[in-house]
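In: Got a sequence here, can you build the structure:
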Amino acid sequence: MTKLSVNINKIATLRNSRGGNIPNVVQVALDCQQYGADGITVHPRPDQRHIRFEDVFDLQSKVYTEFNIEGNPTPEFITLIKKIRPTQVTLVPDAPDALTSNTGWNTVTQVSFLTDVVNEFQSLGIRTSIFVNADEEMIRGASQIGADRVELYTGPYAQDYPKDREQAMVPFIAAARLAKDLGLGVNAGHDLNLDNLNYLFSCIPWLKEVSIGHSLISDALYMGLEKTIKAYKNCLNPPESTILT
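Out: As a prediction, the model looks like this:
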């Protein structure tokens, strides 16, 4: 079963736009779990433009499903993770001024740095995932580093999906198959939505997890949070898959 982890960064963005505590990030996380989300994802950035470090501590005792914390492993981020000890850490190579995540790690040139970080987190019992492009060389690098999983950056898939969804999936199927063969779990995230999620899942039914925030929260403005989460979950439970494992 592919798990749905709801990224609640956009809830914090809305809250921060006015100050105060409306909407309440912790309550939304509780609601998401009650409505069927299999996990909660947050991505605290150094400028704390949305999720703040204090939010992560507030959420620590409230996330009873899986807690996934994304981020660039700066010293401050590493210290945070060591204190929180979430279910999973997803390492993302965000530049401080990046508007949103837009590429994966180079697991070849960054092998030494990433190996040290992964080893440190794994020694604390934290599952580690490395955010990578759908590139077979980067998948092999993640395997050599010793990561538990990779998260495929699906931005290019989402961009090309309206033009030719089969062609858009080609590099992702190859990358996911290689990761599976190397013993890596496969996650996916970025720009996934109700239009393109089911096809991704039907082509890669061994996905462990998808992390979705922007589109899901946007859909919830029209559909309501409970119905939206159910709709996304339905995309991950089709009657049969297009490509067999």
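In: From here on, just use CA atoms for contacts and neighbour counts.
Out: OK.
In: tell me the contacts of residue 8?
Out: 25, 28, 29, 40, 41, 42, 213, 217 (CA atoms under 8 Å, 6 or more residues apart in numbering).
In: whoops, I mixed them up, residue 191
Out: Counting by CA under 8 Å, 6+ apart, residue 191 makes contact with 154, 155, 158, 212, 214, 215.
In: Out of those residues, which end up buried?
Out: By neighbour count, with 16 or more other CA atoms under 10 Å, these hold 154, 155, 158, 212, 214, 215 as buried.
In: correct me, but residue 73 touches residue 91?
Out: Yes - Residue 73 lies in contact with residue 91 (CA atoms under 8 Å); the separation is 6.6 Å.
In: does the residue positioned nearest the centre of the chain sit in a helix, a strand or a coil?
Out: Residue closest to the mean C-alpha point of the chain, counted by CA atoms, centre = their mean, is residue 211 at 3.7 Å. Under DSSP: H, G, I helix; E, B strand; the rest coil, residue 211 falls in the strand class.
In: Buried residues of the longest helix along the chain, list them for me.
Out: The residue-count maximum for a helix in the chain (DSSP state H) belongs to helix 165-181. By 16+ other CA under 10 Å, the buried positions in helix 165-181 come out as 165, 168, 169, 172, 173, 175, 176, 177, 178, 179, 180.
In: Another for comparison:
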Amino acid sequence: MTKLSVNVNKIATLRNSRGGNVPDLLKVVADIEDFGAQGITIHPRPDERHIRYEDARKLRDVVTTELNIEGNPIDKFIDLVLEVQPAQVTLVPDSPDAITSNAGWNTITHKDFLKEVIGVFKEKNIRTSIFVDPETSMVAGAAKTGADRIELYTEQYARDYEAGNMHGIQPFIEAANIAYELGLGINAGHDLSLRNIKYFKDHVSNLLEVSIGHALICESLYLGLENVINMYLHRLK
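Out: Below is the predicted model:
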């Protein structure tokens, strides 16, 4: 079964909009795990507009499954990850003012930088993943950095699926196959939803984990958080 890691950035965004502690991020995280999710993902940004760095520190003692911290490996982020020591760190090349992640790494151009950063995390036995576009050259480049996994950036797949273009899955199939051959674990995330997750899971081999936040929280407004998490788990079996 592919694991479901729930990105809780949107919970923090809602909390921050009123300046208090409602909803209580730590309580929601505990509930999400109780409902069956196998991981929690956070993506703290330098301006802390949703997940705060202090949230990451508190979650270290709350998460009982796997904590995945995503972000651009600037010095402040690297220090946070080394302090918290999550199960996994996912390196994402987003700019400080990015609304959301919008591209994968060029693993060829940034090979030396990624290799250096990954080496720092692996010294602490933190599993490393690199956010990449579904291009075989980028996957091959990721394998040369020492990363444990890649996370396939799935926005284009979601757009193609919504438009009825089932051939849009092909680059992801090919990227996953190359990754597996090169010994990389395969994660995926961005714009995956209840509508498109099963088709992706059924066609992309050796998928270890998906990270889903925005769609899952939006769907939960209508269907309920516990119900939605179990709907994802059913589709990921």
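In: Among the contacts of residue 8 of the first structure, which ones are in helices?
Out: Checking the contacts of residue 8 of the first structure against DSSP H, those in helices are 25, 28, 29, 217.
In: Nearest residue to the third one in space, please, no chain neighbours.
Out: Using CA to CA, 6 or more residues apart in numbering and skipping residues adjacent in sequence, the residue nearest residue 29 of the first structure is residue 40, 6.7 Å away.
In: ok, the one you found - contacts?
Out: Taking CA under 8 Å, 6+ apart, we find residue 40 of the first structure in contact with 5, 6, 7, 8, 29, 32, 33, 63, 65, 66, 67, 68.
In: List the ones among the residues you listed that fall in helices.
Out: 29, 32, 33.
In: out of those residues, who's nearest residue 50 of the first structure?
Out: Residue 50 of the first structure lies nearest to residue 29 out of those, by CA to CA, at 14.5 Å.
In: Give me the contact list for stretch 168-179 of the first structure.
Out: Against stretch 168-179 of the first structure from outside (CA under 8 Å, 6+ apart): 134-136, 139-140, 143, 150, 152, 156-158, 160-161, 185-186, 200, 203-204.
In: quick check: that stretch aligns to which part of the second structure?
Out: Mapped onto the second structure using TM-score structural alignment, stretch 168-179 of the first structure covers residues 168-179.
In: Could you give me the buried positions within stretch 29-36 of the first structure?
Out: Those would be 29, 30, 32, 33, 36, for stretch 29-36 of the first structure by 16+ other CA under 10 Å.
In: was I right about the fourth one contacting residue 27?
Out: Read that as residue 33 of the first structure. No - applying CA under 8 Å as the test, residue 33 of the first structure and residue 27 come out as separate, 9.9 Å apart.
In: Quick one: the helices in the second structure, in order.
Out: Ranges of helices within the second structure are 9-16, 25-34, 53-59, 75-84, 111-122, 136-143, 155-162, 170-181, 197-203, 214-223, 225-236, based on DSSP H.
In: Who are the contact partners of residue 15 of the first structure?
Out: 21, 22, 23, 24.
In: and what of residue 203 of the second structure?
Out: 169, 173.
In: ok, residue 61 of the second structure - how many residues close by?
Out: By other CA atoms under 10 Å, the residues close to residue 61 of the second structure number 10.
In: can you check the one 4 residues further on too?
Out: Residue 65 of the second structure is surrounded by 15 other residues when neighbours are defined as other CA under 10 Å.
In: Now do the contacts for it.
Out: 33, 38, 39, 40.
In: Tell me which of those you also see in the first structure.
Out: Compared against the first structure with both residues aligned by TM-score structural alignment, their matches' CA atoms under 8 Å, these retain 33, 38, 39, 40.
In: Tell me the one among the residues you listed nearest to residue 13 of the second structure.
Out: Out of those, the member with the shortest distance to residue 13 of the second structure (by CA to CA) is residue 40, at 15.8 Å.
In: any idea how far residue 226 of the second structure is from that closest one?
Out: 15 Å (CA to CA, to the nearest Å).
In: which two in the buried residues of stretch 29-36 of the first structure are spaced the farthest apart?
Out: Among the buried residues of stretch 29-36 of the first structure, 29 and 36 lie farthest apart (CA to CA), at 11.0 Å.
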